[in-house]
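S.K.: sequence plus predicted model, see below.
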Amino acid sequence: MGQRQGKPYRVALLGLYHESNTFIARKTTFEDFQNSHLLRGEEIIAEYRDAYHEIGGMLAVMDREGVEVLPLLFAEATPGGTVTATAYQRLLDEMTTLLAGTLPIDGCLVVPHGAGVSEEQRDMDGHWLGKVRELVGPDVPIVGTIDPHANVSRAMVEATDALIAYRTNPHVDQRDTGRIAGELMIKCLNGTIKPNQCLAKPPVTISIEQQYTAAYPCTLLYEEAAVLMQWPGVLSVSVVLGFPYADVPEMGTSFLVVTDDDRQAGVAVAQRLEALLITHRYAFVGKLETVDAQLAEMYRLEKPILWLDMGDNVGGGSLGDSVVLLKALERDGRLRGFTCIFDPVAVTVLRKYERGAQVKILFGNDYSLGLSHNPYAAKVCILDKVDGKFRETTPRHGGQVQYDMGETVLVETAAGNVVMIHSLRVPPFSLSQLTSFGLDPAGFDVLIAKGVNAPIAAYGTVCHTIMQANTPGVTQADMTTMEFRVRPKPLFPFEDIST
């Protein structure tokens, strides 16, 4: 049992979670955290105890072992631009104040993302984890989870005893990863292990569309990691694919190995994976297909088709307002599609009309024209007006249970395409986003989802064909066309590393 001298261990639980796209002009504010998940104390337990989220896995282990969990703060915002200095400082001040008020503690469970960037602290996760370490001291174990889209820094590793990345993308193993972190924490508390972390950062970054872990080439890395996990003394092997939309010195793929006080084994495992990635680096570049080529191919493919809008990937920070793929379906006119569009201004206009009304409306943005804002003009029929709240009860990317896309209006265009226009940004991680409001996903030829791999966990259950579209936007798949200033060099595929 989790006890010391007859008393339960006291373990703090806290997290600050954001995937920051530094190429987006709009900053992520404190309000964005409020509109997503800003939870304190028992709110964290209520939200995640039964969820498919890492916190749920951590809690399950702590409950089983009789550990006293001290839930402090969990702040998460939908991926977006750099976090403002004001928002980060406000969250950091609250987190550290709450943590200081719980001391002394026996351990600390942490939930960073690993790709957080704020205006003044570019390594946001390394910074707040370092502050946690300063408060609890060098002897209190700090164990946590990270997203495989992290850009892991030395500061993150030095501040913690063990960080474990999810093994799947889409991320459907978050609860299990939290359980692994919880088990390591218990072993730390009982003194049965002494974690040692080893970080390797090869000069390679993986193209976003090649980060589907269930398929080649990612399977090369994960299968080797599974073999290396069997080495004596190895506690965890994390393949950290990296987040290519953050211009930071830590950008790129990493391998993070946790051993039981065996630095030599950790280095050897990390170097094996590093060499494997470098050898097969060209397989991770990928081949991009145009929208028109994919549209021409759709007629012979089994329906429904999941059409992934990579340039407007909400899970990578995009707004979710692109009409590029919708316009392609509209021009063609032979396939019936569905898409979500984030446009709070259009919602404000549409909510004035009754169901069944025929309305001329401007909505979304046509990124193919390269303009700052060029909405799509269409005559639509209003199908429904809903509050935008829905729940997900099965393991899906992100592990969240409750979603809120704000006031939402469902419309149908003259070409027969259905558009869900919503007022709060929500990534397409759940089919409940459709079914909760009376839409049958199987009733469409094409389901447009604004993502790259993450929506597959949800939409893949009904879609017989999956296509990744090379669309324009701030999450465009070809990262080599983006202007980086501080990324590491040399870094493949930007530079040749053969020498």
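M.R.: Looks like it arrived, so ask away.
S.K.: C-alpha from now on. contacts and neighbour counts both.
M.R.: Noted.
S.K.: now the helices for the stretch 201-350 of the chain?
M.R.: 218-228, 263-279, 291-297, 324-332, 344-350 (DSSP state H, counting those that start in this stretch).
S.K.: ok, structure two:
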Amino acid sequence: MGQQGQGPRVALLGFSIECNRFAPPAGRDDFACRCWLEGEAILADARSPTPRALGEMPGFVADMDAAGPWRPLPVLLAMAEPNGPVEQPLFATMMATWRRGLEALRGEVDGAYCVLHGAGLTTELDDPEGALQALVREVLGPGVPLVCSYDLHANVSDAMVRHCDAFVGYRTNPHLDMRERGAESARLLRRLMSGTRTHLAFRRLPIVAPTVSLLTARGPYAEVIDLGQELKAQDPRILNVSVMGGFAYGDTPFNGLAVIVTATERDAAEALADTLADAAWERRHRFVAHLTPLEEAVRRAKESPVPLVFADVADNPGGGGRGNTMFLLEAFHTAGVRDCLVGVIHDPLLAGEAHRLGHGARFIARFNRPQGTLTAEDPFSRPFAAEAEVAALSDGQVTGRRGIYAGTAMRLGPTAALRIGGITVVVISNRTQCADPAFFEHLGLDIGAARAVVVKSRGHFRGGFDEFFGHDQVVEVDCPGLTSPILSRFAWTRLPRPVLPLDPETRWDGGRGEAAPVGSAA
């Protein structure tokens, strides 16, 4: 493998963004404010107690460090909050950076690890992850083992499976296992560098599931994932089982729930992939959205005998939503809901105004002023104004406490808590979803004392707020927005049709979508 006494030489790179076809494009600033790391900065961040990157790279590096000497060869790790498609010139710049870095390492690499999301887009490409993996193969050659880890919302293309030797997907939603999947990737890569050869079996089904139906604590998706792990444990030939729920709003030709099995023998991989694909198809009619109408949510906020958390699932920044629609806030305010927290609203102009006015100031808070965040690409972010008092201010430098952001350095930008009647609204400058209690708590707000909490999040808030709200205290509200789980509201242009649940007549013949990786055992 590597030079004697120095351990294996491993290239490190990554591209992670979940792209909503219907949201405005993502630019360099979207990556810069979240995570753009080159060279040794990748390692420094991964080994930090509060990294900017999500958990895969820190988990991989920690496991490699613990296993013995190795030579990390970091190139570029680019991560951004979910957004619209990445501007193609920016992605071309990334590709050039990865190419230069990999070409400088040609012939000096024993293995490579890519942190990927799987639901990326650019303004020109449907499959940027596949393009990056093809680049790795082109430069390093088919003999260098490549392990890739993915979010479980990946829309899996043939290229994404064909160009890697091990495919590692998250198994939890909310995502609580990112570090574990990074560590698993490290273990798999060490096996591959020691001579293990793999076969990948791949099945894609005509099921484009609403995101709210893809939880892993319960429900049809959880059952298929659990079955996969149960069967994997019974067969040492199976190295990894990944069941990808997909991301509907990517609107790609390869959308669809997918099963990928990595194994040391073809027959084992193919048989298990068939079993799990059949199990998913048997549950196909359960992948549906059940939402609460806005009027009913207002009533429950006022009358519930127990505290409730209201998820604004249609305006989830974790799926490309702008994080600033006013439907829930305006309805709760008009109805006189009290003892309520709302967060987090993305409105840099309003947050900046609150900072200029100072703590205790009273003013008319104008959300979504036309010269600010209201754009033609986002018809849902309409203005709303109300009398407000500045209750608290912060610089938005927060370390996540629980769930997906636990231990992660988050940059919310200038942040303000505004008291509007009986509601306190947290306004931030850098868009992100409200998945961590720290986003409220760092402003001195007491979640436990609130009777109602509104979160701009689809599901990750469950991993952060479950110490306050049980499953039966969660209300998923049906409002307009870029991430509405009611898929019939979108004008699909690339989605393969027919698919469930959009097309009730959809049939599936159990066909095989096999794509064996370059260099794998035949």
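M.R.: Here it is on my side, so go on. Note that this is a predicted model, so its numbers are computed, not measured.
S.K.: can you pull the TM-score for these?
M.R.: TM-score of the superposed chains, computed with TM-score structural alignment, normalised by the length of the first structure, equals 0.94; 491 aligned residues with a C-alpha RMSD of 2.0 Å.
S.K.: what residue in the first structure is paired with Leu188 of the second structure?
M.R.: Residue pairing (TM-score structural alignment): Leu188 of the second structure is matched to Leu184 of the first structure.
S.K.: the residue mapped onto Ile404 of the second structure from the first structure: what secondary structure?
M.R.: Counting by TM-score structural alignment, Ile404 of the second structure lines up with His397 in the first structure. Following DSSP: H, G, I helix; E, B strand; the rest coil, the label given to His397 of the first structure is coil.
S.K.: and of the helices of the stretch 201-350 of the first structure, who's closest to Ile456 of the first structure?
M.R.: Closest of the helices of the stretch 201-350 of the first structure to Ile456 of the first structure is helix 218-228, at 15.7 Å (criterion: C-alpha to C-alpha).
S.K.: so which bit of the second structure is the closest one matched to?
M.R.: Counting by TM-score structural alignment, helix 218-228 of the first structure corresponds to residues 221-231.
S.K.: can you pull out the strands in the stretch 51-200 of the second structure?
M.R.: Taking DSSP state E, counting those that start in this stretch, the strands of the stretch 51-200 of the second structure run over residues 71-79, 111-116, 146-150, 166-169, 199-204.
S.K.: which elements pack onto the fourth one?
M.R.: Packed against strand 166-169 of the second structure by the contact rule (3 or more C-alpha pairs under 8 Å, 6 or more residues apart in numbering; DSSP states H and E) you find strand 146-150, helix 178-193, strand 238-244, strand 258-263.
S.K.: run a quick neighbour tally on Lys7 of the first structure.
M.R.: 11 (other C-alpha atoms under 10 Å).
S.K.: gap between the counterpart of Asn374 of the first structure in the second structure and Glu18 of the second structure?
M.R.: Here Asn374 of the first structure is matched to Arg382 in the second structure, going by TM-score structural alignment. Relative to Glu18 of the second structure, Arg382 of the second structure is positioned 24 Å away (criterion: C-alpha to C-alpha, to the nearest Å).
S.K.: between these two, who's got more neighbours?
M.R.: Glu18 (29 against 17).
S.K.: surely the more buried one and Ala119 touch.
M.R.: Yes. Between Glu18 of the second structure and Ala119 there is a contact at 4.9 Å, judged by C-alpha atoms under 8 Å.
S.K.: picking up where we left off before, pick the most buried one from the helices and strands packed on strand 166-169 of the second structure.
M.R.: strand 258-263 (a mean of 29; mean count of other C-alpha atoms under 10 Å).
S.K.: switch the helices of the stretch 201-350 of the first structure over to CSV; also include distance to Ala75 of the first structure and mean neighbour count.
M.R.: As requested, these are exported to CSV (distance: least, C-alpha to C-alpha, whole Å; neighbours: other C-alpha atoms under 10 Å):
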stretch, distance to Ala75 of the first structure, mean neighbour count
helix 218-228, 30, 16
helix 263-279, 31, 18
helix 291-297, 37, 13
helix 324-332, 32, 17
helix 344-350, 23, 17
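S.K.: I'd like those helices as CSV, with distance to Asp125 of the first structure appended.
M.R.: Converted to CSV, the helices of the stretch 201-350 of the first structure look like this (distance: least, C-alpha to C-alpha, whole Å):
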stretch, distance to Asp125 of the first structure
helix 218-228, 25
helix 263-279, 22
helix 291-297, 37
helix 324-332, 34
helix 344-350, 31
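S.K.: so where in the first structure does stretch 161-169 of the second structure end up aligned?
M.R.: Under TM-score structural alignment, the counterpart of stretch 161-169 of the second structure in the first structure spans residues 157-165.
S.K.: kindly check the end-to-end length of the matching stretch for me.
M.R.: 13 Å.
S.K.: one more: stretch 4-22 of the second structure?
M.R.: 52 Å.
S.K.: try stretch 110-121 of the first structure
M.R.: 19 Å.
S.K.: counterpart of that stretch in the second structure, which residues?
M.R.: With TM-score structural alignment as the criterion, stretch 110-121 of the first structure aligns to 114-125.
S.K.: please apply the same query to stretch 315-325 of the first structure.
M.R.: Taking TM-score structural alignment, stretch 315-325 of the first structure hits residues 318-328 over in the second structure.
S.K.: map Ala60 of the first structure across to the second structure for me.
M.R.: Checking TM-score structural alignment: Ala60 of the first structure goes with Ala62.
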